[in-house]
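Colleague: Pasting the sequence and the predicted model now:
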Amino acid sequence: MRVVIALDSFKGSISAAGAAEALAAGWDAGDEVVLRPMADGGEGTLDAFAVAVPGATRMPVTVTGPHGRAVEASWLLLPPTAEAPQGTGVVELASTSGIELLAGDLRPWDADTTGFGQAIAAALDHGVSKLVLGIGSSASTDGGIGMLRALGARVTRSDGSPVAAGARGLVDVAHVDLSGLRPLPAGGVVVLADVTNPLVGPRGAAAVFGPQKGLAPHSIHRVDRALAAYAAAVGAAADVPGTGAAGGTGFALTLWGARLLPGAPEVAALVGLSSAVAGADLVVTGEGSFDGQSAAGKVPAFVGALAADLGVPVALVAGRIAPDADVSAFAATASLTNLAGTAEASQAEPARWLRDAAASLAPR
């Protein structure tokens, strides 16, 4: 058999590349196994570009993380092209303002996207012709205000004083002055989003993703109203798909003039996923938690649809498969939690359980 392994990272547990290698290690030695680590704009996007693009260079940068402390991160400089003669900068929100940086100590009211904006500014200072931004795995619901301020915007309260960081400041927004924003690079800014949710409403940033970032149920409506008021303050629509990504950072980037695109198709094109799948007998995809949200732009849904279009069966492996997840499109599934007995055990040794998952998924 020819098997293509196209996994996303298992967030906080193992990278996409590491997960693919571990699954391959458990596969039948008689099969041809092709690795295509994937990402959708969230954690691992920088790594996917670094692996796929010859000559890509990591550029170190120190930023203010979502906990308010310094974080040693990097952005990626891609070699010059006709479209981007001074190179393209790839910046990942996950490694600069991401939820994994909090190590479980969630800060629903105070985490923000300042570090992401600082890394973008560093790429602009370098002189890149184009920016590609991955905005998944955010730690905050700040509407991207931290990022905008790092790029020169002024966001103030009714008395003219700067708002506080995070959602705490979002609820006090009265005025947004974008006149000081740094100009876009000549080749523009492309944003890789992993979800299609709007900024506000029952599918918005606060309602859907706020609880993951520690926002209490009784606070969701307050933050949702603050996001709506923020959109009204800048005279922009709050119902555009993708603007709710990364706690509203997608919305803030559209204010800057960036274009929102689904992340998984862009990364897939970069790594040549379609041509690899076309010659396969089986595709294996997956992520850390496969749940009801996984159908909205996440890697497994995209890879599954691509494989189906090419007539190739697809199997799913995940750290956990939630009860609300629809797995009807997959020929086989494997949950590391079920194999290990507990979520804690699977997260402690993901490579081991991925090897075991290969044995359960491989046709015999």
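Modeller: All right, it came through fine.

Colleague: CA atoms for contacts and neighbours, from now on please.
Modeller: OK.

Colleague: Would you enumerate the residues in contact with A334?
Modeller: 316-318, 357, 360-361 (Cα atoms under 8 Å, 6 or more residues apart in numbering).

Colleague: could these go into a markdown table alongside neighbour count, distance to A19 and secondary structure?
Modeller: As requested, the contacts of A334 are exported to a markdown table (neighbours: other Cα atoms under 10 Å; distance: Cα to Cα, whole Å; DSSP: H, G, I helix; E, B strand; the rest coil):
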| residue | neighbour count | distance to A19 | secondary structure |
| --- | --- | --- | --- |
| L316 | 26 | 13 | strand |
| V317 | 26 | 10 | strand |
| A318 | 26 | 10 | strand |
| A357 | 23 | 11 | helix |
| S360 | 17 | 16 | helix |
| L361 | 18 | 15 | helix |
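
Colleague: put this beside the first:
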Amino acid sequence: MKIVIAPDAFKGSLHAEEAADAISSGVQKVYPCAEVVRLPVADGGEGTLAVLVSATGGTLRTVSVLDPLGRTIDASFGVLGDGQTAVIEMAQASGLLLLEGHELDPMKASTFGTGQLIRHALDAGYRKMIIGLGGSATNDGGAGLLEALGVRFLADGQLLQMNGEILPFINEIDVSQLDQRLLETDIHIASDVENPFVGEQGASCIFGPQKGADAEMVLRLDEGLRHLADETERQTGVRLHELRGAGAAGGSAGALIAYCGAHLESGIDVVLEAMDFVTHLSSADFIVTGEGKTDRQTLAGKALMGIAKLAKVESVPVIVISGTIEEAAREELLEWFSELHSLDDGKRSLAELMARAAELLENKALTVMQTKK
């Protein structure tokens, strides 16, 4: 028997690798002789770097960059097992988790450190990159990362240092010093965000509050991004304003598309392709996956849905064991997943479910496997 274990992270309680460990432990107690293939997944957000490096037998490289507030930190980029593809995770240099709660301020935060990570990968010779954009603390439209890559933003001839607050003052964008190595680099953005650059569904309005923006700041940030989009269209001919997905990571996706020629793709599709997931489905009896909450958003293209689509082509059943299952979505979910199991039995608090997630997940996997005997 061959069983593929491929969970996403259980946010707030388990990383994808930890979830895979727990499920594998439960499975192997019932099927000790089974071939168990561990392939934890991610959809472009936090954890994508670790998942891809682990799945492909790659390596990590640690470098010095600036955090969102300009402090020097150590951050890592990955190299896949192919030895040719660099993986940049924005959360490493520009992430929410790098800041204390009282430090969150998208007006002051910059993506400069992410640009430094990209430059370090270029310096190391990599001309193929996967950039995961989840978990950012920034709303500067990617201007900071472009600054690190050589783009100069000016106001009346004076050089600007970019962050969310400075965007409205730009009246000239000089790309003459943009790192020319980007022209020969194949950049794939891994993201599950479909929001445009600006507007009611744009980067500032939808994601600004979780990065520390109050109502007034949200309006100012959106105005700043709109100004940047206007200037970018004049400079590059690329219209970011309503572009689907351009609002990912406070507009960083838009910057990478317009100035670096990046391709925006479904995060889970990029990850599954990079780890050559489909080849592992050969002769698999079933897949066990899971996440913190499986609901209608899962159907919209999150990690589990990417797995389900590949599994459907290969006719491999997919069993879901998640923290919770949205009952209202169960019927729709069952069109893609063969079984749905929840750790939430209605008898435990959310705090207990999260604190005991690994134990509960292992026990649930064991119980589910016993029904396969």
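Modeller: Everything's here; your move. All values reported here derive from a predicted model rather than from experimental measurement.

Colleague: TM value for the aligned chains?
Modeller: The pair, once superposed, lands on a TM-score of 0.84 when counted by TM-score structural alignment, normalised by the length of the first structure; 357 aligned residues with a Cα RMSD of 3.0 Å.

Colleague: and which of the contacts of A334 of the first structure is nearest to D110 of the first structure?
Modeller: Minimum distance to D110 of the first structure across these is 31.0 Å, recorded for A318 (Cα to Cα).

Colleague: For R259 of the first structure, see how far away the closest one is.
Modeller: Separation of A318 of the first structure from R259 of the first structure (Cα to Cα, to the nearest Å): 31 Å.

Colleague: before we move on, the earlier item: among the contacts of A334 of the first structure, list the two that are farthest apart in space.
Modeller: Among these, the pair separated by the greatest distance (Cα to Cα) is A318 and S360, which sit 12.7 Å apart.

Colleague: Show me the helices in the stretch 51-200 of the first structure, by range?
Modeller: Assignment of helices within the stretch 51-200 of the first structure using DSSP state H, counting those that start in this stretch yields the ranges 94-97, 114-126, 145-150, 166-170.

Colleague: Identify whichever of those helices lies nearest to G180 of the first structure.
Modeller: For the helices of the stretch 51-200 of the first structure, proximity to G180 of the first structure was assessed by Cα to Cα; helix 145-150 is nearest, at 9.2 Å.

Colleague: Could you give the residue range in the second structure aligned to the closest one?
Modeller: Structural correspondence for helix 145-150 of the first structure: residues 143-148 of the second structure, per TM-score structural alignment.

Colleague: can you pull the contacts of A308 of the first structure?
Modeller: V314.

Colleague: Remind me which helix or strand the equivalent of it over in the second structure belongs to.
Modeller: Structural alignment (TM-score structural alignment) places A308 of the first structure against K312 in the second structure. For K312 of the second structure, the element it lies in under DSSP states H and E is helix 303-314.

Colleague: what do you get for H218 of the first structure?
Modeller: Mapping H218 of the first structure onto the secondary structure by DSSP H and E places it in helix 217-234.

Colleague: residues of that helix that come out buried?
Modeller: By neighbour count with 16 or more other Cα atoms under 10 Å, helix 217-234 of the first structure contains the buried residues 220-221, 223-231.

Colleague: And the next helix or strand past that helix?
Modeller: Once helix 217-234 of the first structure ends, the next helix or strand along the chain (criterion: DSSP H and E) is helix 245-256.

Colleague: counterpart of R355 of the first structure in the second structure?
Modeller: The equivalent of R355 of the first structure in the second structure is E362 (alignment by TM-score structural alignment).

Colleague: can you count the residues close to the aligned residue in the second structure for K298 of the first structure?
Modeller: The pairwise alignment with the second structure assigns K298 of the first structure to K302, based on TM-score structural alignment. Using other Cα atoms under 10 Å, K302 of the second structure has 24 neighbouring residues.

Colleague: and what of L159 of the second structure?
Modeller: 13.

Colleague: Tell me who's in contact with the nearest residue to it once chain neighbours are set aside.
Modeller: Excluding the flanking residues, the one nearest L159 of the second structure by Cα to Cα, 6 or more residues apart in numbering is F153, at 6.0 Å. Listed by Cα under 8 Å, 6+ apart, the contact partners of F153 of the second structure are 147, 159-162, 170-174.

Colleague: List the residues that contact the match of K298 of the first structure.
Modeller: Neighbour list for K302 of the second structure: 43, 192, 268 [criterion: Cα under 8 Å, 6+ apart].

Colleague: switch to 10 Å and redo it
Modeller: Contact analysis of K302 of the second structure by Cα atoms under 10 Å, 6 or more residues apart in numbering lists 8, 42-44, 191-193, 266-269, 291, 294, 296.

Colleague: To which secondary structure element is whatever residue of the first structure lines up with V41 of the second structure assigned?
Modeller: In the superposition onto the first structure, V41 of the second structure corresponds to M38 when matched by TM-score structural alignment. Counting by DSSP H and E, M38 of the first structure is held by no secondary-structure element, helix or strand.
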